[in-house]
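> Quick check, what structure comes out for this input:
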Amino acid sequence: MATGPNGSVLVLTNPHDVTTDVVLRILADRQVPVVRLDPGTDLHTSAALTATYRTGDQRGTLRTPSRELDLTEVRSVWTRRPSPFEGPPGLGEQERRFAASQSLWGAGGILASLPGAHYVNHPWNNRAAEYKPAQLAAAQRSGLLVPGTLITNDPDQAREFATQQTGGVVYKPLWNTPYKADGQAQQVWVREVRPHEITAAVAACPHLFQAKVEKAFDVRLTAVGNRLFAVRIDSPDLDWRQRQSLMECTSIAVPDRVARSVSAYLSISRLAFGAFDFAVTPTGDWYFFECNPNGQWAWQPDSITDSIAHAVADQLENGPEA
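Next comes the predicted model:
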């Protein structure tokens, strides 16, 4: 049942994911067999997935237009950016909703339970690690510095917290929920908030408020197994993602204490990959903001992007010891 050194790499992502292409070119150069699948769409068109279970035996096949893959011979699975399970087009709303849920629990369950495969990352671990409260708890357990943070739907508690933060407080969304205003897509950025701006609307849902960190610069640290790749980000904005054309990225060394804590964080969250965001103060303290278990990384300087791509390829080819 265990996979051999020549097993295929199964990549779960959508067809527009150009970050995946960077790694797949490396695997192709190494002559590592790869099967790319977008289960949310391909299983409604050109692909078929089958699994059988009986005492002492588990088998399965994935058929695509170009090949048939024995699921017991998958050496690793890269869970990148697959499309959501939405059901096949052409069905009525109720039938499509039913098909979508069956696909999630059926196909999603099969692809998350391949015997002997190494996952980068396992989809269930990805989902669990996306909850910001879980991230903050894991960061504390790992020994990382965490800014004072309040998550609440109580406006009074929020105003009291904001009043107590002498250096200011910021608001952050707990999830990057699609949002439109007048039909135009909007992005909710991190922004500074004053106590008097906190209204009764906070009661509608939990809000995350955090003590503003006096930062000299930001850091994006990409962890692939035990290999760390960090860039210093200098930006005029509180949230550097807002105007990426104005930011400057340069490679930076990771302090040993931070490196040990990042390793502990990955272990606690059962991740092989993580994209960490830090703020570094003028005195050199690294404050943890978040860890995206499936964060983008190909936007970084070419040398860093190339190093991360090779590290991911190593994980997919050789497993967790790469």
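> okay, CA-based contacts and neighbour counts for the rest of this
OK.
> Kindly indicate whether residue 139 is helix, strand or coil.
Under DSSP: H, G, I helix; E, B strand; the rest coil, the three-state class of residue 139 is helix.
> for comparison, sequence B:
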Amino acid sequence: MREVADRVSSLRPLVVLDAAGVQRIPFVVSATRLGVETTNGHGAAHIQDAHRGWIRRPAPADWDVGMRWGSKQAAVQGAWRTLLVSLLRNPACEWLTSLDALLAAENKIVQCRTATGAGIDVPPLMVTNDASEVSSLPGPLVAKPLGPPQYWLEQGDPRIVFAAPVDPQDPSVAELLAGAPFILQERVRAVRHLRVVTVCDEAWAFQILAEGIPLDWRRSVAAHTSWRPLKAPDIEQRAVDLSAAMSVRYSSQDWIETESGTYFIDLNPGGQWLFLPDPEASQISAAIAHWLQG
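Coordinates of the predicted model:
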């Protein structure tokens, strides 16, 4: 967020908000007014006059860690979130990705269904709690979380749920399926992992070789700094087409290249890009800022 905000002209009023930050600034909201203090010293801003907006993350990642549902704290934070959502649903503002499109695009089943409908190859997958259905999937399998990919322990330590290989013949599969909905998907053998970032009709592709890194490359610290730019016009265009089909004008997508073809894996409508190399990462930041300025 700071990377983009710093690129927005100081001559333009800028407002930066999230569910925690809105509590610390003067605001007034009514049926005809949406007024908040600007971030860059332009005084009060009337959000109903807002030109364009970008939803990066509505609340800090750990904002509700340790909160007990049904508690007074939950009610208070729910009220702040409701206030923020009323601002994000300002019909006068054009959003890089609207709130509804953002929420829909975070659903991996919706992503894969949309990609398949657009003629993009996706490894066969299913979500089921019936272990007998698993045998209908081809080849070795991988399990991925359908819901949030991270959670916090009671001590406040974060945990990430990585993609993991699954043996469909293992008796523990039935227990896994009963615990929570997981995506079971054919495990394709990667030659290269691809990260494709889209902003409107532009795309930037990056690659890392799959040899020597885990099934889920995020497990490798080295992998985060090993990405290299890739000229892949066909994949870039398919990534732009997919983001357009999902009504998201920013996306961070994961693809896998195998010896027999390239497959779409995942789309994050608010994903990270600053771990990718420059100058391309800076170009992505500049493209978002340029769009915000119209």
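> And residue 149 of the second structure, what's its match in the first structure?
Using TM-score structural alignment as the criterion, the counterpart of residue 149 of the second structure in the first structure is residue 176.
> tell me which element its match falls in.
Counting by DSSP states H and E, no helix or strand carries residue 176 of the first structure.
> number of nearby residues for the residue nearest to it when sequence neighbours are not counted?
The spatially closest residue to residue 176 of the first structure, leaving aside those adjacent along the chain, is residue 188, at 7.5 Å (CA to CA, 6 or more residues apart in numbering). The burial count assigned to residue 188 of the first structure is 14, neighbours taken as other CA atoms under 10 Å.
> Now do the helices in the stretch 101-250 of the first structure.
For the stretch 101-250 of the first structure, the helices defined by DSSP state H, counting those that start in this stretch occupy 123-129, 132-142, 155-164.
> Counting neighbours, which bits of the helix or strand hosting residue 237 of the second structure end up buried?
Using DSSP H and E, residue 237 of the second structure sits within helix 233-245. Buried positions in helix 233-245 of the second structure, judged by neighbour count with 16 or more other CA atoms under 10 Å: 235-244.
> what's the counterpart of the residue nearest to residue 176 of the first structure in the second structure?
Aligned partner of residue 188 of the first structure by TM-score structural alignment: residue 161.
> just to revisit the earlier point, could you export the helices of the stretch 101-250 of the first structure to TSV, including columns for mean neighbour count and distance to residue 114 of the first structure?
Below are those laid out as TSV (neighbours: other CA atoms under 10 Å; distance: least, CA to CA, whole Å):
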stretch	mean neighbour count	distance to residue 114 of the first structure
helix 123-129	17	12
helix 132-142	18	26
helix 155-164	17	45
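> so can I have CSV of those helices showing distance to residue 249 of the first structure?
Formatted as CSV, those follow (distance: least, CA to CA, whole Å):
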stretch, distance to residue 249 of the first structure
helix 123-129, 26
helix 132-142, 24
helix 155-164, 31
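> what's the closest of those to residue 300 of the first structure?
Checking the helices of the stretch 101-250 of the first structure against residue 300 of the first structure by CA to CA gives helix 123-129 as the closest, at 22.1 Å.
> With the second structure overlaid, report how far the closest one is off on average.
Compared with the second structure after fitting, helix 123-129 of the first structure deviates on average by 1.3 Å (mean CA distance after the TM-score superposition for the first structure).
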